[in-house]
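K.L.:
3D model of this:
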Amino acid sequence: MKTMMGKSVVAGLCLVLAAPVFAHDPSASTPEKSNPGRTVAPVTEAERYARRCQGRAPDRDVWPQGTQLWGTRRGWGARPEPDERRSVLVSVDLAPLKPGASGVPSLRLEAGRLVGSPEASSRLVGTVLQGTSSDGKPVEVAVCGAEPSPGDSELVWYRIEAWNPVAQRWENPCVATNQIPDPRALAVSGVWDSSGAHQAVEGRFTLACENGVISKCIHWGYKPWVSHNGQALAELHQACTRMARADYCGNGQSHTNQDTPIDIYDRLGMLVPTTQRSAAWDPERASFEAAWAADGATCLARTRDRRALETILRECPGRFQTGQLVELGEGDRCTVRRAGGTPRAALLRNRTY
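P.N.:
Reported below is the predicted structural model:
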């Protein structure tokens, strides 16, 4: 995609954010794969906590990326859950369920870092937190590593494990890819629901995995706790999560494919259109796709996955109106616009092939 302050770099939606810090130890034993036909006996609470953070290599499928909001698994079952708006982990409580070795009594979130009182965030290893899945079920989450992001003191990447009640073991809930086989997570204030809407909830936060758009948009520069030239970036970050998943209707439904190249630029000038041709991007092949607000597209010229615009109009009836050509500048124009909205006031725009 792009770097900050007017510079630009284009990449696909499965952009590698950073090299994994917590590489798998070849000497660690590989866990036995789950057998869906076998009943796994439950373990005691003491045994469950003793098993956390053991460095086991994940034995999950490498699912395609491009539609994920949280970057987490959709379910614990053997078969992949088809609904992309489901997740085994959507929010986490700040109050520790079981303190780590350092005895952290409480937590707070400062920018993109979890801070334990009175210990520093690097002492959180082993702490177990109470999380919640998209269907409202409780899930235990263990903090197994904390690594400050190189060159950015505001961010800490966490290696996490969640207790899989089906397989009766701790697993990384983040979806792996070939580029990031053991993904980590960022701590982000508030929670996202199945529609992709963000809500500030006292005492709760999100562990956003590397392969999801919540953390990607932060990596691209849209930190929701930061201001740029006096304007808070929280709404810009939220608009980015809609744009990255091509969530036109603002209902949590994505319309993109893995590895689709897109070019992002915003009204603040933090990211600007890419004009130079490279191996990753050819500006002459690209065309305007959409303008974006925090709740979805405000102006639409085409779909990213090449489906007809009529399918989007049917998906969210009454949201858009057609017919009038809207000129946004820089050659961007569309004929499908948000009903009652002002497309020119959009926070983000993008182009694609």
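K.L.:
contacts, neighbours, all on C-alpha from now
P.N.:
Fine.
K.L.:
what's downstream of the helix or strand hosting Val115, the next helix or strand?
P.N.:
Taking DSSP states H and E as the criterion, Val115 maps to strand 113-117. Using DSSP H and E, the helix or strand that follows strand 113-117 towards the C-terminus is strand 128-132.
K.L.:
which elements pack onto that next one?
P.N.:
In this structure, strand 128-132 makes packing contacts with strand 91-98, strand 138-149, judged by 3 or more Cα pairs under 8 Å, 6 or more residues apart in numbering; DSSP states H and E.
K.L.:
one more sequence to fold, the one below, so I can look at both together:
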Amino acid sequence: MTAHERTTAPEGQAAPMLDVRDLRVSYRSGEQTVPAVRGVSFTLDRGQTLGIAGESGSGKSTMALSLLRLLPASAQVSGEVLFKGEDLLTAKWARLRAVRWSAASVVFQGAMSALNPVRTIGEQIREPILLHDKIGQRAARERAAELLDSVGVPSRRLESYPHEFSGGQRQRIMIAMALACRPDLIIADEPTTALDVMVQAQVLNLLGELVREAGIGVIMISHDLSVLSHMCERLAVMYAGRITEIGPSKRLIAEPRHPYTRALGRAFPTIGDPASRLAPAGLPGDPPTPSELARLSEGRGCAFAPRCSEAMDACRTDTVELWPSGPRREAACLRVLEGSGT
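P.N.:
Have a look, this model is predicted:
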């Protein structure tokens, strides 16, 4: 059964906390409709971590922000985003505002641009607590102090402003804000991109501890496969607005089934391997532009075929979708069917 064929949980089995079905996002560009996300489906349970990898422009952030309807009004979104059984894409705005922060929250890329520079971090952490938890100022302040201490920022700095903190501390503050109302789901959009490797490791370890201790579900977006393989239980690789491969992260990195996943892995040099360090493989060519995607026949051909060294004639004409490629794994590649003997 592929991700697109899922409808309901098997009898006796609880439905997933998050069930995304055939999610599509497009924008209007003049007279043309430009696709950004094309039929993405996946599930996530409490306490699970799912990494989303891919090149810039592959649709990772657009997909993630669409889950809580955080895209601009020009975006056209369809499909289903079932969060605890409720479709957030059709929920009324009042209900959606209640879900944001209290049940699901976002750690944005670039904390300095996400934090308000003229308000103290204490004010910014307390705001969602006062709004959603309906508690007094004193209790909200105590909760904000606890949150700062929990992410390794001294609570005595509650009245400091964002510019008074380092990049790593600001990212920790963003995590504290995301945890303010004890959500079940956190979407982390490139949370460590601008950090040095030492601070990056600290932030990743912090997120890992939160998952283990609080049972929070996490979707982490990154172009760095090493970060995702360290942090996430499962990994989905996106290309041109679609998932090309999904499965357990360790197996997916060690034994990639899709040529694009292999190309991503080769693009990172291996520490201690001079040949890899001096000549990283990389990937020739560029991803398709939105206009080129708009010209692709719906469901026909593989968008990666023009850059793929293993492409066959059928890759440019046949229907390509996610097919089983191992235990709890799927890959959108015709070579997978060859290997299965079908």
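K.L.:
where does the TM-score land?
P.N.:
Once the chains are laid over each other, their TM-score by TM-score structural alignment, normalised by the length of the second structure reads 0.29; 174 aligned residues with a Cα RMSD of 6.8 Å.
K.L.:
compare the helices and strands packed on strand 128-132 of the first structure and give me the one nearest Ala11 of the first structure.
P.N.:
When those are ranked by distance to Ala11 of the first structure, counting by Cα to Cα, first place goes to strand 138-149 at 20.7 Å.
K.L.:
ok so, going back, for the helices and strands packed on strand 128-132 of the first structure, which one sits closest to Arg159 of the first structure?
P.N.:
Ranking these by distance to Arg159 of the first structure, with Cα to Cα as the measure, places strand 138-149 first at 4.8 Å.
K.L.:
now that closest one: buried residues?
P.N.:
Neighbour-count burial for strand 138-149 of the first structure, with 16 or more other Cα atoms under 10 Å as criterion, is recorded at Val139, Glu140, Val141, Ala142, Val143, Cys144, Gly145, Ala146, Pro148, Ser149.
K.L.:
I'd like to know which elements that strand is packed against.
P.N.:
Taking 3+ Cα pairs under 8 Å, 6+ apart as the contact cut, strand 138-149 of the first structure packs with strand 128-132, strand 152-164.
K.L.:
let's have the ones you listed in a markdown table, adding mean neighbour count and distance to Ala234 of the first structure.
P.N.:
Shown next, in a markdown table, are these (neighbours: other Cα atoms under 10 Å; distance: least, Cα to Cα, whole Å):
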| stretch | mean neighbour count | distance to Ala234 of the first structure |
| --- | --- | --- |
| strand 128-132 | 21 | 23 |
| strand 152-164 | 21 | 16 |
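K.L.:
so can I have JSON lines of the ones you listed showing distance to Pro96 of the first structure?
P.N.:
As requested, those are exported to JSON lines (distance: least, Cα to Cα, whole Å):
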{"stretch": "strand 128-132", "distance to Pro96 of the first structure": "5"}
{"stretch": "strand 152-164", "distance to Pro96 of the first structure": "14"}
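K.L.:
what's the closest of those strands to Thr335 of the first structure?
P.N.:
Nearest to Thr335 of the first structure among those is strand 152-164; the distance by Cα to Cα comes to 40.2 Å.
K.L.:
the helix or strand following that closest one packs against which elements?
P.N.:
Past strand 152-164 of the first structure, further along toward the C-terminus, the next helix or strand under DSSP H and E is strand 169-171. With contacts defined as 3+ Cα pairs under 8 Å, 6+ apart, the secondary structure elements packing on strand 169-171 of the first structure are strand 152-164.
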